[in-house]
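Visitor: Pasting the sequence and the predicted model now:
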Amino acid sequence: MSLPHILVVDDDPEILRLLGKYLEGQGFRCSLAANRRACEEKIADSRVALVVLDVMLPDGSGLDICRDLKERRPEIAIILLTALKEDVDRIIGLELGADDYLGKPFNPRELAARIRAVLRRSGESASERPADPGLYTFEAFTVDPERRLVGAPDGEEIELTGAEFDLLMIFLERPGRVLSRDILMDLLHGRTADPFDRSVDVTMSRLRRKFNDNGVFRLFKTVRNGGYQFAARVERRAGGPS
């Protein structure tokens, strides 16, 4: 089995050197890029599973790269590196489809843990998937967990980022249950929520928008002082080619 290919993009040569050496020691195949141009070249030339992306680059914004990459290559996961006080950039990055973020300075061990968690959620650890998870259906929508596809009632595919799909699956596996932000944060990111962390709320907002559930909340309900609830009836059936 090939090693997951990680691309680290940062304009600090010392950070690049240290992260490249550390991540390779953690069992990843690691490529390095110091700017946007090098990042795009690496992605074009090889199969990258995840990009560790600094928000501030000399030839462009990491947020712009995040948006463009999620539009062209939504299967590539993204972890943003931001300064601790750049809350706005973190929120914008999550709205653009980033799968996670990490504030600078950070411990490389935490970054490696975040990378593993994102890859596991996005399906890189194939051995952890059930052989045939079947299909989920609700309100004429169809979800294929194995292929990570969502079909709308009109037959069109709804394109979700890795974090959005993972959040949807959390709800589908627990229909009708009120899930607090703390529970969702733990299930989605493997960490405890803090009062200023809006990642769950931002991902929830994106998910509602893609299901045309904004302002109606017939699928995803907000429970005051409780959290969120998936209100639709969910059914399981055997999978198969569509």
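Guide: Yep, that arrived.
Visitor: Could you use CA atoms for every contact and neighbour count after this?
Guide: OK.
Visitor: What is the burial count for residue 148?
Guide: Burial of residue 148, expressed as a neighbour count using other CA atoms under 10 Å, amounts to 17.
Visitor: quick one: what helix or strand has the closest residue to it other than its chain neighbours in it?
Guide: Here the nearest residue to residue 148 in space, its sequence neighbours aside, is residue 165; by CA to CA, 6 or more residues apart in numbering that works out to 7.3 Å. Residue 165 belongs to helix 162-172 when elements are defined using DSSP states H and E.
Visitor: and the helix or strand following that helix, what does it pack onto?
Guide: Downstream of helix 162-172, the next assigned helix or strand under DSSP H and E is strand 178-179. Judged by 3 or more CA pairs under 8 Å, 6 or more residues apart in numbering; DSSP states H and E, strand 178-179 is in contact with strand 227-230.
Visitor: Now with 10 Å, please.
Guide: Contacting strand 178-179 under the criterion 3 or more CA pairs under 10 Å, 6 or more residues apart in numbering; DSSP states H and E are the following elements: helix 162-172, strand 220-223, strand 227-230.
Visitor: who wins for proximity to residue 39 among these?
Guide: With CA to CA as the measure, helix 162-172 is the member of the helices and strands packed on strand 178-179 nearest residue 39 (20.3 Å).
Visitor: tell me the SS of the nearest residue to residue 186 once chain neighbours are set aside?
Guide: Ranked by CA to CA, 6+ apart and with sequence neighbours excluded, the top spatial neighbour of residue 186 is residue 192, at 5.7 Å. Local secondary structure at residue 192 is given as coil here, using DSSP: H, G, I helix; E, B strand; the rest coil.
Visitor: Below is structure B, check it against A:
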Amino acid sequence: MSDPAASPLPIRCLLVDDDPSIRELLTGFLQPFGMRLDAVADGAAMRQRLPSHDVDVLLLDLMLPGESGLDLCQWVKRVQPSLPVIMLTAQGDTLSRVLGLELGADDYLPKPFEPRELVARIRAVRRGAWATPQAQAQASVAVRIGGWRFDRVQRRLYDPEGVMHTLSAAEYRLLVAFVDHPDQALSRDRLLELTRAPGVEANERSIDLAVSRLRHKLGDPDAQHGLIRTLRGTGYLFAPRRAAP
């Protein structure tokens, strides 16, 4: 079976959410990341859409008019057990998250969420759907960065001693962009495109400040030979395979 990451085809997502603002926001946001989103407002529309459309990942809101997201998740896993499901839940609704996972959901994301985090989770469950059982058991969303470990789904950064460091939303989006494009020259304009967030004003200076903070957090201020290298007149290059000090 081929690796989906190497395929030029977009990841086809179906969103079930009764909030029109979320449907509109995600439809535009996911497209630059190689994802095509179809959105419906309730379970009835979802049941009609699934048989006639190829869907790679289902994004399923918990609180829906009519049938709940939990009921729909149970139905989906019965009729299409291999379809990855990410449940969108209310912040702090631990019981529903647990029930959703027990009913077969592959992941969950509490609202309000950072859209860039949703991209990472979609990619993670998509990789899991294509992997063999052995590969799934060994798969990790954690990325090694020098002596550091970055869990891109849980949004956690651990130093070489295992201590967790928090990331701001801008730092998280920037680090994910670098991790997704290792050893590539990225202009500031390209980084703005990769890290844009709805409703947030950003410019090239914002990128420079975020890079500076991220370097400081990683304890790696060397702009010439470190993890995040400045390319004069171009932008930045992320070198994750640099040996840990």
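Guide: Looks like it came in fine. What you see is a predicted model, and the numbers here were worked out from it, not measured in a lab.
Visitor: List the TM-score for the superposed pair.
Guide: Overlay of the two chains. TM-score (TM-score structural alignment, normalised by the length of the first structure): 0.53; 142 aligned residues with a CA RMSD of 2.6 Å.
Visitor: one step back: got the helices and strands packed on strand 178-179 of the first structure as CSV, with mean neighbour count and distance to residue 77 of the first structure columns?
Guide: Written out in CSV, the entries for those read as follows (neighbours: other CA atoms under 10 Å; distance: least, CA to CA, whole Å):
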stretch, mean neighbour count, distance to residue 77 of the first structure
helix 162-172, 21, 7
strand 220-223, 17, 25
strand 227-230, 20, 25
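Visitor: how about these in CSV, adding distance to residue 2 of the first structure?
Guide: Below are these laid out as CSV (distance: least, CA to CA, whole Å):
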stretch, distance to residue 2 of the first structure
helix 162-172, 21
strand 220-223, 38
strand 227-230, 37
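Visitor: Nearest to residue 145 of the first structure, out of the ones you listed?
Guide: Go through those one by one with CA to CA and the one that ends up closest to residue 145 of the first structure is helix 162-172, at 7.8 Å.
Visitor: returning to what we had before: how about the contacts made by the residue nearest to residue 148 of the first structure?
Guide: By CA atoms under 10 Å, 6 or more residues apart in numbering, the residues touching residue 165 of the first structure are 121, 122, 143, 145, 148, 149, 150, 159, 203, 207.
Visitor: Show the buried residues in those residues.
Guide: Applying a neighbour-count criterion of 16 or more other CA atoms under 10 Å, the buried members of the contacts of residue 165 of the first structure are 121, 122, 143, 145, 148, 150, 203, 207.
Visitor: Tell me the spacing between residue 166 of the first structure and residue 123 of the first structure.
Guide: From residue 166 of the first structure across to residue 123 of the first structure, the span is 10 Å (CA to CA, to the nearest Å).
Visitor: One more: residue 208 of the first structure?
Guide: When residue 208 of the first structure is compared with residue 123 of the first structure (using CA to CA), they lie 23 Å apart.
Visitor: in the second structure, which residue is closest to the centre?
Guide: Within the second structure, one residue has its C-alpha closest to the average C-alpha position: by CA atoms, centre = their mean, that is residue 120, at 1.6 Å.
Visitor: That one -> the first structure?
Guide: Per TM-score structural alignment, the equivalent position to residue 120 of the second structure in the first structure is residue 113.
Visitor: Tell me the secondary structure at residue 60 of the second structure.
Guide: Classified using three-state DSSP, residue 60 of the second structure is strand.
Visitor: What residue in the first structure is paired with it?
Guide: Here residue 60 of the second structure is matched to residue 53 in the first structure, going by TM-score structural alignment.
Visitor: same check, this time on residue 145 of the second structure
Guide: In the first structure, no residue is equivalent to residue 145 of the second structure according to TM-score structural alignment.
Visitor: before we move on, what about residue 81 of the second structure?
Guide: Residue 81 of the second structure maps onto residue 74 in the first structure, by TM-score structural alignment.
Visitor: Let me know the secondary structure of its match.
Guide: Classification of residue 74 of the first structure into helix, strand or coil gives coil, according to three-state DSSP.
Visitor: Test my guess that it contacts residue 68.
Guide: Yes. Look at residue 74 of the first structure against residue 68 with CA atoms under 10 Å: they come within range, at 9.4 Å.
Visitor: For the two, indicate the residue with more neighbours.
Guide: residue 74 (18 against 13).
Visitor: measure the more buried one to residue 96 of the first structure for me?
Guide: Summarising the geometry, the distance separating residue 74 of the first structure from residue 96 of the first structure, computed by CA to CA, is 11 Å.
Visitor: quick one: the match of residue 120 of the second structure from residue 27 of the first structure, how far?
Guide: From residue 113 of the first structure across to residue 27 of the first structure, the span is 12 Å (CA to CA).
Visitor: Stretch 174-187 of the second structure corresponds to what range in the first structure?
Guide: Under TM-score structural alignment, stretch 174-187 of the second structure has no counterpart anywhere in the first structure.
Visitor: Buried residues, that stretch. List them.
Guide: In terms of neighbour count (16+ other CA under 10 Å), stretch 174-187 of the second structure has its buried residues at 174, 175, 176, 177, 178, 179, 183, 185, 186, 187.
Visitor: Report the secondary structure state of the first one.
Guide: Yep, that's residue 174 of the second structure we're talking about. Look at residue 174 of the second structure: counting by three-state DSSP, its state is helix.
Visitor: can you check residue 113 of the second structure too?
Guide: coil.
Visitor: Near it, how many other residues are there?
Guide: When neighbours are counted by other CA under 10 Å, residue 113 of the second structure registers 13.
Visitor: which residues in the second structure form helices?
Guide: Listed in chain order, the helices of the second structure (DSSP state H) span residues 20-30, 43-52, 69-79, 94-102, 115-130, 133-138, 169-180, 188-195, 204-218.
Visitor: Those: which one's closest to residue 10 of the second structure?
Guide: Shortest distance between residue 10 of the second structure and those, using CA to CA, is found for helix 20-30: 10.1 Å.
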